[in-house]
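Asker: following is a predicted model, sequence given first.
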Amino acid sequence: MATRTAPFSGFEFLIAWRYLRARRAEGGVSVMTWISLIGIMLGVAALIITLAVRAGFRAEFVDTILGSNAHVTVYSAPMEVAPETGIFSSLMPDYAARAARIAQVPGVTRAAPLIRGQVMATMNDRSNVAEVYGISYENLMTIPRVAHSAQIDGEIESFGQGIAMGSELARELGVAAGDTVKLISPNGVKTPFGVSPRVNAYTVVYVFTAGRWDIDRTRIYMPFAEAQSFFNREGGADEIEVMVKDPEHVDDLTPQLIAAGGAGTMLWSWRDASGSFLRALTMEDNVMFVILSVLVLIATMNITSGLIMLVKNKGRDIGILRTMGLTEGSVMRVFFLCGAFTGTIGTALGVGLGVLFALNISHVMDAVNWVSGGGAWDPSIRGIYELPAKLLPWDVAKAVVLALGLSFVVTIFPARRAARLNPVEALRYE
């Protein structure tokens, strides 16, 4: 009479491992086992690599936003400044007092008055459109991606004697630190014949790389007082650039910032500017996870095929084991372990391959660039200069749980089929 044994006893692991390693001549399915294992390994690796790249891209994109742009921009609603002419202006004449009040709000690390304007930057026969930010030297030093740029030319300490320029704009103009460029503003001096463009020449004292192609290609920093004069903003500021301790929860400070800014204050946060793009990234992440999960499922289905063939080839063995006293549960666990071994080994190899690939993503992209002849990663399209990867423990855990869960689930059906095999039928023709 069959006796019950403890679930997953040592002999069950021994038999399962023996069947898994059996050659085809011995009634095994080693080829199918290898196909299943490799499929799961590649599926898990692809899932981990994709999640790491998506997390890295999002982190780098957000970091370049927060490291070179205002977390919150405070500006004033247009107000009528000359009732007799009906002229409206959003210039802040009390910018110093507003900035001081905003800086006192808990959670705010900096409040800097800014002048903003667009110009045509020219040198020799080259020209390009640029956006000028008028800012003081002290406030410029608090912008991480500019003051502590990874690639610089010149000295930021000389900012009061000239202007700072993005590296891509400098490259397109053929400018290096120490060169002189002309800035042309359409809103210049007012004359009886109209407004004439203003043209001034400035020395480029500092070239920075912020890490965002669109910033490096268009941005120029100019001393605040000089920008006031150049753009006809004497005695005022266009906006106040606000940095906060916790940019992810910047919306929580909205009531305090509006109260500190006073009447007519309006806000524009980094989430307002980039929120739709970040939401699109989140949706794309979810879609990619679902698609790659289907690929992992397809890979695990090979386990089912291999186990069905194994059960068919091992019918005689199953009959003998049953007559020796193994219960249906023991037989089921033996074949369940066959599939579980394949899923576990394939998942472990996939994690190793995915982590190795993600940690060396820069070398992989260098190889791709070499094979393709360059241009595999275009910063003008993707915004950042290189493909980043960020391994998160939660992403690796999701891939592992998904692969193991699917491997265990698809193993149940053929394992139950083996357990229900009638030993009499299995041995009838032996």
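Answerer: Good, I have the coordinates.
Asker: CA atoms for contacts and neighbours, from now on please.
Answerer: Fine.
Asker: what is the strand or helix carrying Asn200 packed up against?
Answerer: Element membership for Asn200 (DSSP states H and E) is strand 194-208. Judged by 3 or more CA pairs under 8 Å, 6 or more residues apart in numbering; DSSP states H and E, strand 194-208 is in contact with strand 153-154, strand 163-166, helix 167-173, strand 180-191.
Asker: okay, pairing it with this:
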Amino acid sequence: MSGPAMFSRYEFMIAWRYLRARRSEGGVSVMTWISLIGIALGVMALIATLAVRAGFRAEFVDTVLGANAHSTVYMVPQRIENDLTDEVYVVAGRIQDYDGMAQKVADLPGVTRAAAVVRGQVMASAHDKSNVAEVYGIGKADLEAMPRIVDPATLRGDVAQFGPGIAIGAGIARELSVSVGDKIRLIAPEGARTAFGTTPRVNSYEIGFIFNSGRYDVDRTRIYMPLDEAQSYFNREGVADEIEVFVDDPEQVADWTLPLLRTVGEGAQVWTWRDASSSFLAALDMEDDVMFVILSVLVLIASMNITSGLVMLVKNKGRDIGILRTMGLTEGAVLRVFFLCGAFTGVLGTIIGVILGVMLALNVESIMAGLNALTDGGAWQPEVRGIYRLPAELRAWDIFRAVGLSLTLSFIVTIFPARRAARMNPVEALRYE
């Protein structure tokens, strides 16, 4: 005849009665509450932290991809030797047939768009204020395909005015105290060529619209200008500096590096958005792992309180254990009863922690807004973080990791005091009763 099944109903009943300690055994009840609260807070912190880290990375990547090319193709500088003077000149790499090259690149499988770009640095000034800026000469259709630059929710002005006017970042507009319709002066060191050498070129341009890309460094330094105007302004007539490439899977942008090099030919170089942000992305990944380990230790410390509570419970219930063993309960049944006592605490604390963690993650932006208001913007500084807000992104995998970690630790630390209770000699337990 087989014995009762494992984790039978009566085992759950006994475990639940032991958790509901009487007033005389208030120490056990207090330890149970401390364990439960500690696990709940640990799981809450773990879920909220993982959500914030995931949201920060997603926002960072979105701002990078929304305002920059996924890959950039450019030509390496050329060294030209003068046989008469033995002097060596370094000539910047230029792309001659940029329209044809952009079309060949755009025809590659997986490439969604390719655009020729002219780049140059200038000094922008207005109202006796000045700021260093980087000018991107680009076609209007290519500019309109950049979601973070032409986002209707954040831009000021009209994209249709790009052509007669230029587009500047919100940071530049703020520092120069200009708005849509105002004019700014751009001073380029490589300007007009004269008999006496190259003189700086100074032109005034009307502001067609002001964009907010979500990245502080882009908004503070970037200006967009029509491609033909940029070619004339920077003495790039008939050439482009680089080809910006956009692919359908930016996360796997490295897969297009070799095809791009083969398509463009000798002397070409490819620079991806991952190359530009590799150190920052690696730091984020390392920080995610470190934060998970640190918060896991906090959950472990909270779980250890379950051991303390169960040790006290086993000591208080020594007489009950002896009686149950003499009535026929096996060691396994006693072990499962006290295992369930600890498991109840771990499961309930984990459930509460998940609820609190999800609620905290969903309200991170409101909380940060309140902290910024209290600290006059000191809680989140865009010039330091690079982005303007701190979003949270709840991912099922992160919640699963937090729940799995909490339950695993809770179950493991429960086994040792439960085994002590199961191995208790019933004769010794009842000797002095």
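Answerer: Yes, it's here. These figures come from a predicted structure and were not determined experimentally.
Asker: before we move on, the earlier item: tell me the most buried of the helices and strands packed on strand 194-208 of structure 1?
Answerer: strand 163-166 (a mean of 27; mean count of other CA atoms under 10 Å).
Asker: average gap between that one and structure 2?
Answerer: Aligned to structure 2 and superposed, strand 163-166 of structure 1 gives a mean residue distance of 0.5 Å (mean CA distance after the TM-score superposition for structure 1).
Asker: what range does that strand cover in structure 2?
Answerer: Under TM-score structural alignment, the match for strand 163-166 of structure 1 in structure 2 covers residues 166-169.
Asker: per the alignment, Glu284 of structure 1 corresponds to what in structure 2?
Answerer: So, by TM-score structural alignment, Glu284 of structure 1 is matched to Glu287.
Asker: pull the number of nearby residues for that match.
Answerer: Counted with other CA atoms under 10 Å, the neighbours of Glu287 of structure 2 add up to 13.
Asker: of all the helices and strands packed on strand 194-208 of structure 1, which lies closest to Thr342 of structure 1?
Answerer: helix 167-173 (51.2 Å; CA to CA).
Asker: isn't Arg316 of structure 1 up against Arg428?
Answerer: No. Counting by CA atoms under 8 Å, Arg316 of structure 1 does not reach Arg428; the two are 9.3 Å apart.
Asker: circling back: nearest to Ile143 of structure 1, of the helices and strands packed on strand 194-208 of structure 1?
Answerer: So among these, strand 163-166 is nearest, using CA to CA, at 12.7 Å.
Asker: returning to what we had before: check the mean deviation of the strand holding Asn200 of structure 1 from structure 2.
Answerer: Once the two models are superposed, strand 194-208 of structure 1 sits on average 0.9 Å from its counterpart in structure 2 (mean CA distance after the TM-score superposition for structure 1).
Asker: following element in sequence after that strand, please.
Answerer: Heading C-terminal from strand 194-208 of structure 1 (DSSP H and E), you reach helix 213-218.
Asker: and that following helix, how far from structure 2 on average?
Answerer: Here helix 213-218 of structure 1, set against structure 2 after superposition, deviates by a mean of 0.6 Å using mean CA distance after the TM-score superposition for structure 1.
Asker: return the list of helices and strands in contact with that helix.
Answerer: Applying 3+ CA pairs under 8 Å, 6+ apart, one finds that helix 213-218 of structure 1 contacts strand 126-135, strand 163-166, helix 167-173, helix 379-382.
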